[in-house]
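**Student:** Generate coordinates for the sequence data below:
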Amino acid sequence: MPDKGRILIIEDETVLRMMLQRLLLSQGYEVLMADRFQTAENQIKQESKVDLVLLDLNLPGGTGFDLIRMVKETWDVPVVVLSGMKQESSVIRALEEGAVDFMQKPFSPQELMARLKRYMPCGDVSA
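**Tutor:** Down below sits the predicted model:
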């Protein structure tokens, strides 16, 4: 299966992070992962580029809102937030900081893939 692009997953929940990794790898994406704020910050500073960032807002060591800004300052790539935060203010703040989409946990893997395909450069190419 051809490489459809690189996705950085920033998620502290191990089970969810591994599920997302399996899902994205099975769809032909290259996957990078970070499980806390500092690891994500290092990935953003050290990686040449990714095509999309999947980001949780609640992370050990910092907030996802700061990471959205950091991603937007470093790369011109879409940020999709996956969060258990259900308050409208959190959704609005994430979008105002630069996220292109916000999905509340729990979410459907099929819906996530449909949304990601809208933002990926090779999203319309079938495998």
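**Student:** all contacts plus neighbour counts: C-alpha atoms, from now on.
**Tutor:** Fine.
**Student:** mind checking how far the residue nearest to residue 12 when sequence neighbours are not counted is from residue 64?
**Tutor:** Counting by C-alpha to C-alpha, 6 or more residues apart in numbering, residue 12 lies nearest to residue 35, which is 4.3 Å off, once chain neighbours are set aside. In this view, residue 35 and residue 64 are 12 Å apart by C-alpha to C-alpha, to the nearest Å.
**Student:** So between the two, which is more surrounded?
**Tutor:** When neighbours are counted by other C-alpha atoms under 10 Å, residue 64 comes out ahead of the other of residue 35 and residue 64, with 23 against 17.
**Student:** and the residue nearest to the more buried one when sequence neighbours are not counted, what is it in contact with?
**Tutor:** Computed as C-alpha to C-alpha, 6+ apart, the closest residue to residue 64 that is not its neighbour in sequence is residue 57, at 3.9 Å. For residue 57, the contact set (C-alpha atoms under 8 Å, 6 or more residues apart in numbering) comprises 63-65, 81-83, 85.
**Student:** how about this one, so we can line them up?
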Amino acid sequence: MIKMTRSRIFLAAADEELRRKIKNILMKEGFIVIGETGDGSSALRMIRTLDVDLIILDADLPGVKGFEIARIIKEERIAPVVVMSNSWQKTCRKSKRNTDESFESHRGRGLPQNSAPKYG
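**Tutor:** Alright, predicted model coming up:
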């Protein structure tokens, strides 16, 4: 008979809500989240003391960054690492904010006279 073991996962994400959502998804799929934290220093300390099968890291952790932890974990051959990043979301939010500010600053002014492109 084959004995199935459930994978033990460590999760480190700065955003507590994101961490909770990921943890819930993992647990629903049958994984065991054996540790979690919101900062890099704690993550590295905890990972070294736990028996983990997979580590999921936020790239932008406070303290020791996710990519630095991933490098250390690889050197120490502890477990496979997945590094996630929400920089795309930050970029989109910043872009939207800049667009909104630009729109607000020009609202009601209309186009400058003779601003239409000339053809021909």
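**Student:** Quick test: list the members of the contacts of residue 57 of the first structure that are still contacts in the second structure.
**Tutor:** Retained in the second structure (both residues aligned by TM-score structural alignment, their matches' C-alpha atoms under 8 Å) from the contacts of residue 57 of the first structure: 63-65, 81-83.
**Student:** Quick check: the gap between the aligned residue in the first structure for residue 10 of the second structure and residue 88 of the first structure.
**Tutor:** Aligning on TM-score structural alignment places residue 10 of the second structure opposite residue 8 in the first structure. Taking C-alpha to C-alpha as the measure, residue 8 of the first structure falls 25 Å from residue 88 of the first structure.
**Student:** now residue 112 of the first structure
**Tutor:** As for residue 112 of the first structure, its distance to residue 88 of the first structure is 20 Å (criterion: C-alpha to C-alpha).
**Student:** Name the residue in the two with the higher neighbour count.
**Tutor:** Neighbour count, other C-alpha under 10 Å: between residue 112 of the first structure and residue 88, residue 112 has more, with 14 against 9.
**Student:** Buried subset of the contacts of residue 57 of the first structure as a ChimeraX selection?
**Tutor:** Buried residues among the contacts of residue 57 of the first structure (16 or more other C-alpha atoms under 10 Å), as a ChimeraX selection:
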select :64,65,81,82,83
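**Student:** Which ones among the contacts of residue 57 of the first structure map onto strands?
**Tutor:** Here DSSP state E is the test, and the contacts of residue 57 of the first structure give 63, 81-83 as lying in strands.
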